[in-house]
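Asker: got a predicted model here, sequence first, then my questions.
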Amino acid sequence: MEQVDKLIELSYALDTFYFLISGAFVMWMAAGFAMLEAGLVRAKNTTEILTKNVALFAIACTMYMLCGYNFMYPAEAVNSVWPGMSFLLGDDHAAADVLKSGGETYYSNMADFFFQVVFVATAMSIVSGAVAERMKLWAFLAFAVVMTGFIYPIQGYWKWGAGFLDQLGFLDFAGSGVVHLCGATAALAGVILLGARKGKYGPNGEVHPIPGCNMPLATLGMFILWLGWFGFNGGSELKISDIGEANAVAMVFVNTNAAAAGGVISALLTAHLLFGKADLSMTLNGALAGLVAITAEPLTPTPLLATIIGAIAGILVVFAIISLDKVKIDDPVGAISVHGVVGIWGLLAVCLSNDESSLIAQLTGIGTIFGFVFVSSLITWYIIKLVMGIRVTEEEEYQGVDYSECGMEAYPEFTNSGK
């Protein structure tokens, strides 16, 4: 009996440690988003985008601790749609309870919170890049409070908290819908109200490219995100302490990497065929598109199928970015295309390999997440617009939001305000 207890304790410690390390990998994705976005905006807007990324992470951690986690994982839900309201984190597992469970309780509650909270910050980071260069900093942060404390957790409860989408059979392993489609949809609602950057579109519908200021930084951000995604997807297996789970985690890692590689290759080729050049920004987004696509189901595909899923995502993201520009939806970093359009593809691609999947359930999940997040975000953005405004003045946009919002520039030796 004592030997069994020791094995349970060891398993609990190992799975908790794996959960925490996976969460730390996902936290490092915050650096990836910050670098990617800082590289893809103009130099005069760099400090502000970095400030947003630092602040949104802190807000997400605080709001999820205060109420978001309990919304998403209620101790006792009211029903499958509304989780009820409770605040602050509860106690962790007592040693006696862990042993009594016979191994069914296999990681710490606090480890679960830590792993989940970094996912919330990821969803909010998606919004940051899409509204870059023309949104007021404090309006963005006000939205972050609502998004991370209420909007994200409620739709997350419907799937991961055993709500009605989970009961319908909707599958989303690590969050192509719950995290990525959610963040992209919130961004879309904000961009529609915000409008495009000045000079982005001509009077006759022509698109004027606005290149980013630092492509080495954007590339570094992409690689940081690629690395962090192993924690994002791998940690979502939740366990590693037996042979079957260890093999599953290994497969998730391999498929995650394969999909990213497929996305890079297809986006590079697609951009070359369309533009006659190897477009680096499209290639970077191709890698991220592959990662988003495989996130909904990284366990059941073969590595070859995972590569194909990523490759299709890489093609989709190029055409999605072009199409959004044609309808004058200005997204400086391509976040809506990468996380939204490709997030939908990832959820549909689950049906290619998971025998338990249902196309009807997947479509229901897509429609529910998009509908709820879009409407609730649009209302929130509109209220913020009425109360404090969401867009900087034309003069401030021309000068750069670094100066107007933060009072400093990221590259003072090389840039002048208004240039």
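Answerer: Ah, there it is. Residues are numbered from 1 along each chain as shown.
Asker: when you work out contacts or count neighbours from here on, use the C-alpha atoms and nothing else.
Answerer: Will do.
Asker: I'd assumed residue 197 was in contact with residue 207.
Answerer: No - look at residue 207 against residue 197 with C-alpha atoms under 8 Å: they stay out of range, at 11.4 Å.
Asker: buried residues of the longest helix along the chain, list them for me.
Answerer: Counting by DSSP state H, the longest helix found in the chain is helix 2-40. Neighbour-count burial for helix 2-40 flags 5, 8-9, 11-40 (criterion: 16 or more other C-alpha atoms under 10 Å).
Asker: do stretch 405-419 as well
Answerer: Within stretch 405-419, the residues that qualify as buried are 405, 408-410, 417, counting by 16+ other C-alpha under 10 Å.
Asker: adding another structure so you can compare the two:
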Amino acid sequence: MNSSIQTLVTGMDTVWVVLSAAMILLMEGGFALLEAGFVRYKNSVNIIMKVFADITIGTLVFYILGFGLMYGKDTAGLIGTSGFFLGGNLSHLNLPVSLDTYWLFQAAFTIAVISIVSGAVAERINFRAYLLYILLMTGLIYPIGGHWAWGGGWLTQLGLQDFAGSAVIHALGGFSALAAALVVGPRKGKFNESGESTVALPSNLPLASVGAFLLWFGWFGFNAGSTLSATDVRIGHIALTTMLSAASGGAVTLIYTLFRYQRSDAPSVINGSLAGLVGITAGCAFVSDAAAILIGAVSGMLMMTATRWLEERRIDDPVGAFPVHAVSGAWGTIAVGLFATDKGLFYGGGFRLLGVQVLGLIALAAWGFAITWIGLKAIGKLVSVRSTEEEEEIGLDISYHGIMAADRSHEFIDQLEHLLAEDIVELRKKE
């Protein structure tokens, strides 16, 4: 290939990867709207501020530390040891685009991981504790897990196939979210004395649906952008399998809730489509159209099952982060071992790839869960992980940010009067 053609190809690849990174960053707007729509109105600003913290603090930490741990020169298959501040020896990466371009794309992935955890602890985590957890996730948990699978570590060497992150991003982030939800505990009043879940109505389902559509849009950058090449002939197929799986996940949950509950449940359909997107992320480049539809359908049903499983165990996950990301991500990772047209079990490839997929899933899920659990317990020694009852009652918007999403001061005054009345009653009891 002569130099002028090579220059043109490199330029096209650079534009493609930068645009894909921008699409993935737009997903943060999707996370913000989705989570703000699912939670109560008094906590919507807090959701937005956590997303901004993910983007701002997470980006800087990944630049300083995370990228080097993830993509630096491999040491014992466990961590990278170069590339901090994008310096040092990174020649082993052999990139089709510039290092700056590649870093931008990977930074967008990193921000998505921490945003998964944000939703699971919505409406009750101490904002300062969450900021400290961002450091842990973007600087240690995700980069090290990512090195194992994508950065030349031991899972890379075994042959783990995770094209765009069902395991590395979604299962790791989803099981981290489960650990965080367990450590922080359920929202006040979420479960009654008999253990039954009470209804906490979402503040704005149309807003949540717009967030889901933004996530769906960004997912094409997430999956197809992982080719890192504008001339990769797989782009069209990746986009097709992504679309089919998302549609299948949403359609299955729509039909299931219609017949089981005599109504199509909007939150379930939203999360069903997202579950389909998560499920296909590992295998979008490796499976057939029919397999993509099956993967999406199973993802949607597993999401519904996992949601009930959480409720039965009094685990509070306001936006469904664990069912959507952890469970669907786990299924999507395993599905590659079954349906990959090259080396998949159902295509004559035997059990080796399936075994590697299961091993990689267990390792990444356990890593995310364990370090999040330990990390939040350690953070709890420095600052309370849980908001106070008063902060939760008033709302985290006022408690942590001193502002409401819109002028609803009359409602805030009513809340204060209610709290003062309760305090007076308690004082009288003590007298």
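Answerer: Received, thanks. What you are looking at is a predicted structure, and each value in this text was computed from that prediction instead of being measured.
Asker: so what number do they get for TM-score?
Answerer: Scored against TM-score structural alignment, normalised by the length of structure 1, the superposed chains reach a TM-score of 0.93; 404 aligned residues with a C-alpha RMSD of 1.9 Å.
Asker: if we can go back for a sec, off-centre distance for the longest helix of structure 1?
Answerer: 17 Å (C-alpha atoms, centre = their mean, to the nearest Å).
Asker: can you tell me what part of structure 2 the following helix or strand past that helix aligns to?
Answerer: Using DSSP states H and E, the next helix or strand after helix 2-40 of structure 1 towards the C-terminus is helix 46-63. Helix 46-63 of structure 1 corresponds to residues 44-61 in structure 2, going by TM-score structural alignment.
Asker: quick one: contacts of that stretch?
Answerer: Contacts with stretch 44-61 of structure 2, where a contact means C-alpha atoms under 8 Å, 6 or more residues apart in numbering, come from 28, 31-32, 35-37, 107, 110-111, 114-115, 118, 122-123, 127, 130-131, 134-135, 138-139, 396-397, 400-401, 403-405.
Asker: same check on stretch 86-99 of structure 2?
Answerer: Under C-alpha under 8 Å, 6+ apart, the answer for stretch 86-99 of structure 2 is 10, 13-14, 63-64, 67-68, 71-73, 82-83, 102, 228-229.
Asker: hang on, the earlier thing: neighbour-wise, which of residue 207 and residue 197 of structure 1 wins?
Answerer: Comparing residue 207 of structure 1 with residue 197 by other C-alpha atoms under 10 Å, the one with more neighbours is residue 197, at 21 against 16.
Asker: ok, the equivalent of that one over in structure 2 - contacts?
Answerer: Aligned counterpart of residue 197 of structure 1 in structure 2: residue 187 (TM-score structural alignment). Applying C-alpha under 8 Å, 6+ apart, we find residue 187 of structure 2 in contact with 123-124, 316.
Asker: helix/strand/coil for residue 187 of structure 2?
Answerer: Three-state assignment for residue 187 of structure 2 (DSSP: H, G, I helix; E, B strand; the rest coil): coil.
Asker: what are the ranges of the strands in structure 2?
Answerer: Ranges of strands in structure 2, per DSSP state E, are 74-75, 79-80.
Asker: for the first one, give me the average deviation versus structure 1.
Answerer: Taken over the aligned residues, the distance from strand 74-75 of structure 2 to structure 1 averages 1.9 Å (mean C-alpha distance after the TM-score superposition for structure 1).
Asker: can you check which part of structure 1 that strand sits on?
Answerer: Aligned by TM-score structural alignment, strand 74-75 of structure 2 falls on residues 77-78 of structure 1.
Asker: now do the longest helix of structure 1 against helix 46-63, angle only.
Answerer: 150 degrees (axes from the mean of the first three to the mean of the last three C-alpha atoms, to 10 degrees).
Asker: list the helices and strands helix 2-40 of structure 1 packs on?
Answerer: In this structure, helix 2-40 of structure 1 makes packing contacts with helix 46-63, helix 95-100, helix 109-130, helix 215-234, judged by 3 or more C-alpha pairs under 8 Å, 6 or more residues apart in numbering; DSSP states H and E.
Asker: leaving out sequence neighbours, find the closest residue to the corresponding residue of structure 1 for residue 160 of structure 2.
Answerer: Under the alignment (TM-score structural alignment), residue 160 of structure 2 maps onto residue 170 of structure 1. Distance criterion C-alpha to C-alpha, 6 or more residues apart in numbering; nearest residue to residue 170 of structure 1, sequence neighbours excluded, is residue 361 at 4.9 Å.
Asker: now which residue in structure 2 aligns to that neighbour?
Answerer: In structure 2, the residue matched to residue 361 of structure 1 (TM-score structural alignment) is residue 356.
Asker: for burial, what's the neighbour tally of that match?
Answerer: Neighbours around residue 356 of structure 2, by other C-alpha under 10 Å: 20.
Asker: pretty sure it is touching residue 159, no?
Answerer: Yes - with contact defined as C-alpha under 8 Å, residue 356 of structure 2 reaches residue 159; the gap is 7.0 Å.
Asker: how about residue 172 of structure 2, what's its match in structure 1?
Answerer: By TM-score structural alignment, residue 172 of structure 2 lines up with residue 182 in structure 1.
Asker: ok, its match - contacts?
Answerer: Shown in contact with residue 182 of structure 1 (C-alpha under 8 Å, 6+ apart): 123, 152, 340, 369-370, 373.
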